[in-house]
Structure formats: C-alpha cells, structure tokens
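Chemist: Build me a model from this:
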Amino acid sequence: MVQGPLADAMTHIGQLAMLRRLAGAPVPKGSFIVAEVQMGKLRYPG
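Modeler: Next comes the predicted model:
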C-alpha cells in the first residue's frame, strides 16, 4: 500500500529535477542526513 505511492512520488521528483536541469536551473546536491534543519530554512554544510 505504501510502495506504489512512494514510487510515484519519487518518479515525479526525478522528472522535476530533470526539467530544472534542462531549463538551466539545476537542483543543488545535498544530503538531508547532514543538513542543518531549522524552522523555515534548510542549510547544507559545505
């Protein structure tokens, strides 16, 4: 019950990333595991 919707969401995320690359505005790389998350903002180390 979870696998289908999760796979669908990941497919759409990949499609959006591809479209941004084609438009010249690529999504920056980052890891949410090491990211500093605060209310209203997300900052990647480095």
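Chemist: all contacts plus neighbour counts: C-alpha atoms, from now on.
Modeler: Fine.
Chemist: tell me, what residue is most central in this protein?
Modeler: Nearest to the mean C-alpha position of the chain, counting by CA atoms, centre = their mean, stands Ile13 at 6.6 Å.
Chemist: Would you do the same for the sequence below? I want to compare the two.
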Amino acid sequence: MLTGSLIAMLVIVLVVGAAVAWLVDRNWCREHPAARHTWRRHRRDVRHS
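Modeler: So this is what the prediction gives:
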C-alpha cells in the first residue's frame, strides 16, 4: 500500500514537472527565439562532458 502510493506520488510529480518545464520552455522560446539553440548546445556539451 505504501509502495503504491509512493509510486503514484512520484508519477504525479514527474507529470507536473514535465508540464511546467514544457510551459517554461515554450514561453522562453517565444520571448527569446534565438536562445533555444544556445541552450540546447550548452545542454549537449554538459551531457557529453
């Protein structure tokens, strides 16, 4: 029972976090259209290193 509620809470947190990140990313790209490529390149460099 405890494990099931913990998994459900984790799923809710992940869904809410993904929705918030998507909304922030969309708003950021609308305000700064040139920043998306730089952010993606920076993220890729961080992932590689």
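Chemist: hang on, the earlier thing: secondary structure element holding the residue nearest to the centre of structure 1?
Modeler: Applying DSSP states H and E as the criterion places Ile13 of structure 1 in helix 3-22.
Chemist: Whatever helix or strand comes next after that helix packs against which elements?
Modeler: Counting by DSSP H and E, the element after helix 3-22 of structure 1 in chain order, helix or strand, is strand 36-38. Applying 3 or more CA pairs under 8 Å, 6 or more residues apart in numbering; DSSP states H and E, we find strand 36-38 of structure 1 packed against strand 41-43.
Chemist: Return the set of buried residues in the strand it packs on.
Modeler: Within strand 41-43 of structure 1, no residue counts as buried by 16 or more other CA atoms under 10 Å.
Chemist: against structure 2, where does it fall?
Modeler: Following TM-score structural alignment, strand 41-43 of structure 1 has no partner segment in structure 2.
Chemist: what's the burial count for Leu16 of structure 1?
Modeler: 14 (other CA atoms under 10 Å).
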